[in-house]
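Engineer: Quick one: sequence and predicted model below, then my questions.
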Amino acid sequence: MHDPAEPVYGRALSETRASTRPMCGRFNAADDPLNQVFEELVGHPFPGETNHNTAPTETAWIIRHDAPQSEKLEAVAAAWWLTPYWSKTAKPKYATFNARAETISTASSFREPYQRRRCLVPVCGYYEWQKDGRRRIPYYIRPRTGGLLLAGVWDRWRSRDRSETITSFAIVTTAVTDKLEFVHDRQPVMLSKDGARRWMSRDAQARDLGALLEPRIPVDLYAVPVSAYVGDPRNKESRCLEPVAAAMAIDSDVQ
């Protein structure tokens, strides 16, 4: 069996040009507490099914604008592995479930989505594996209260004969803050409510977006050691969340 810290989801992660360890590679999506998040942003509860161990290539729910020039937001089911609209095939050659903040404005797969098709990825928390010699220790990183909004970009791919359409997304990652570097060398871009509003603004300038991509922790978190059970992406039940040691409190660095 492959190392659960470096899962393979139908494509070789060695093809990715990102960090030596994939990140962010798993997250938890459940109606509690996401119902409130979706109510506030789109006016209805979380529309998906609970998936305590969402993995790349699986379907998740994102929040995006409902039309190219609209400010109204909508919830959409999308595949977590961005397929650029210009791709010749439905399966990109490289891993595209994460978009690096440092290159998102220039990378061919993400440049246009970053400019025109930004989205929010509401999650209950995400998983990351800490390297400890040859061991891999999974941590569940979650807000102390409520849900967590991650920055994302999305795209829509259509086959040449228009018989197939794929809506897909990537989670934006950035350098890690010192408070989370004990787990990994990268972290997802986490957004406060104000940050989410700015990320989704049609009038956002490059300078504003760049500031949001800087490493920060906008909400108080817990880093919870969990069992290796979460390492298998086929395991979806709440057992994935069960702690095996005391949680570590991580304070927000945003005043």
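Structural biologist: All right, it came through fine.

Engineer: rest of the way, CA atoms for contacts and neighbours
Structural biologist: OK.

Engineer: For the stretch 1-150 of the chain, just list every one of the helices.
Structural biologist: 31-42, 111-116 (DSSP state H, counting those that start in this stretch).

Engineer: looking at the ones you listed, which is buried most?
Structural biologist: helix 111-116 (a mean of 19; mean count of other Cα atoms under 10 Å).

Engineer: Check which helices and strands that helix is in contact with.
Structural biologist: strand 148-158 (3 or more Cα pairs under 8 Å, 6 or more residues apart in numbering; DSSP states H and E).

Engineer: before we move on, back to that, if we compare the helices of the stretch 1-150 of the chain, which one ends up closest to Arg239?
Structural biologist: Closest approach to Arg239 among the helices of the stretch 1-150 of the chain is made by helix 31-42 (15.7 Å; Cα to Cα).

Engineer: contact partners of that closest one?
Structural biologist: 44-46, 48-50, 63, 73-75, 122-124, 146-147 (Cα atoms under 8 Å, 6 or more residues apart in numbering).

Engineer: Next, the angle strand 148-158 makes with that helix.
Structural biologist: Going by axes from the mean of the first three to the mean of the last three Cα atoms, to 10 degrees, helix 31-42 is angled at 70 degrees with respect to strand 148-158.

Engineer: correct me, but Lys91 touches Pro84?
Structural biologist: No. Between Lys91 and Pro84 there is no contact under Cα atoms under 8 Å: 9.5 Å.

Engineer: And these two? Which one has more around it.
Structural biologist: Pro84 (26 against 16; other Cα atoms under 10 Å).

Engineer: which residues does the more buried one contact?
Structural biologist: Pro92, Ser109, Phe110, Asp155, Arg156, Trp157.

Engineer: which one of those sits closest to Asn98?
Structural biologist: Among the contacts of Pro84, Phe110 lies closest to Asn98 (Cα to Cα), at 9.7 Å.

Engineer: Second structure for comparison follows:
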Amino acid sequence: MCGRYTVTVTMEELMLHFMLGNSFQYSPRYNIAPGQWIPAIIGSEAADQRRIGELRWGLVPHWSKEEKGGAQPINLRAETVAEKPSFQQLLTRKRCLIPADGFYEWKKSGNVKQPVRFIMKDQSLFGMAALYDTWIQPDGGKLHTCTIITTEPNPLVAEVHNRMPVILPREAESLWLDRSVTEAKKLIPLLQTFPEEQMRAYEVDRKVGNSRYDEADCIEPLQALW
């Protein structure tokens, strides 16, 4: 599961890293939670036409009968995306990247749940594979939502949780965002576990558990990185 994450860089850094063709009103986020509007990158057939905007985290697919009537999954398992025709349709036509520089999972120790932040060793940005869709509201308005794809954890994450987000290597981002690619067989192989040797983790304050708390001290380490 991926239920909380961070993106703490500037808009300029996002534009440079992901080669974006636009910017939007954005502020660094230290404790992003489901149900919130989050930055998302939509691709095109040309890499220099990538665009960033906002999607609400928690998928309401176009086939839903009502906005709040379904599960609104914040995550989809890579295995489910590969197997279910309804989600394969989104895989082939409605892909996006969620920019991040860390994500949180909770380690159980007795009755205590200790939040742990996972980042790249070089503290760089990365893109999480996601799907999006548009649901037409009764008044004709459009609701744009998304879900982050998860996969089996690497050994570092497995110490804390049994799933992790699909983090795409830089070389895979262009293929994932290329809207001319509509064959599932070309996309499913991208949904792999990210190597542990490129990541590190550290414990953070339990205030991260409060989804309304979104301050810079959320990412301050309690203990040394491992």
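Structural biologist: That came through fine. This structure is a prediction, so every number in the text was calculated from the model and none was measured.

Engineer: just to revisit the earlier point, save the helices of the stretch 1-150 of structure 1 as a markdown table, and put in distance to Lys193 of structure 1 too.
Structural biologist: A markdown table is the format used below for those (distance: least, Cα to Cα, whole Å):
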| stretch | distance to Lys193 of structure 1 |
| --- | --- |
| helix 31-42 | 10 |
| helix 111-116 | 19 |
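
Engineer: looking at these, which is closest to Gln69 of structure 1?
Structural biologist: Closest approach to Gln69 of structure 1 among the helices of the stretch 1-150 of structure 1 (Cα to Cα): helix 111-116, 9.8 Å.

Engineer: what stretch of structure 2 does that closest one fall on?
Structural biologist: Using TM-score structural alignment, helix 111-116 of structure 1 corresponds to residues 88-93 of structure 2.

Engineer: From the rest of the structure, what touches the matching stretch?
Structural biologist: For stretch 88-93 of structure 2, the external contacting residues (Cα under 8 Å, 6+ apart) are Val81, Ala82, Leu131, Tyr132, Asp133, Arg179, Val181, Thr182, Glu183, Ala184, Leu187.

Engineer: can you do 10 Å?
Structural biologist: 61, 80-82, 85, 87, 94, 130-133, 176-188 (Cα atoms under 10 Å, 6 or more residues apart in numbering).

Engineer: Out of those, name the ones that lie in strands.
Structural biologist: Judged by DSSP state E, the subset of the contacts of stretch 88-93 of structure 2 located in strands is Ala130, Leu131, Tyr132, Asp133.

Engineer: Please say which position in structure 1 the third one maps to.
Structural biologist: Read that as Tyr132 of structure 2. In structure 1, Tyr132 of structure 2 lands on Trp154 (TM-score structural alignment).

Engineer: Find the nearest non-adjacent residue to its match, please.
Structural biologist: Sequence neighbours aside, Phe169 is the residue nearest to Trp154 of structure 1 in space, at 4.0 Å (criterion: Cα to Cα, 6 or more residues apart in numbering).

Engineer: I'd like the distance between the residue of structure 1 sitting at the aligned position of Lys186 of structure 2 and Glu112 of structure 1.
Structural biologist: Under the alignment (TM-score structural alignment), Lys186 of structure 2 maps onto Asp208 of structure 1. Asp208 of structure 1 sits 17 Å away from Glu112 of structure 1, going by Cα to Cα, to the nearest Å.

Engineer: For Gly125 of structure 1, see how far away the alignment partner in structure 1 of Lys113 of structure 2 is.
Structural biologist: Aligned counterpart of Lys113 of structure 2 in structure 1: Arg136 (TM-score structural alignment). Using Cα to Cα, we find Arg136 of structure 1 at a distance of 19 Å from Gly125 of structure 1.

Engineer: What distance do you get for the corresponding residue of structure 2 for Val42 of structure 1 to Leu168 of structure 2?
Structural biologist: With TM-score structural alignment as the criterion, Val42 of structure 1 lines up with Leu20 in structure 2. Distance, Leu20 of structure 2 to Leu168 of structure 2, using Cα to Cα: 17 Å.

Engineer: do Gly58 of structure 2 as well
Structural biologist: Using Cα to Cα, one obtains 20 Å as the distance from Gly58 of structure 2 to Leu168 of structure 2.

Engineer: In stretch 96-109 of structure 2, which residues are buried?
Structural biologist: By 16 or more other Cα atoms under 10 Å, the buried positions in stretch 96-109 of structure 2 come out as Cys96, Leu97, Ile98, Pro99, Ala100, Asp101, Gly102, Phe103, Tyr104, Glu105, Trp106, Lys107.
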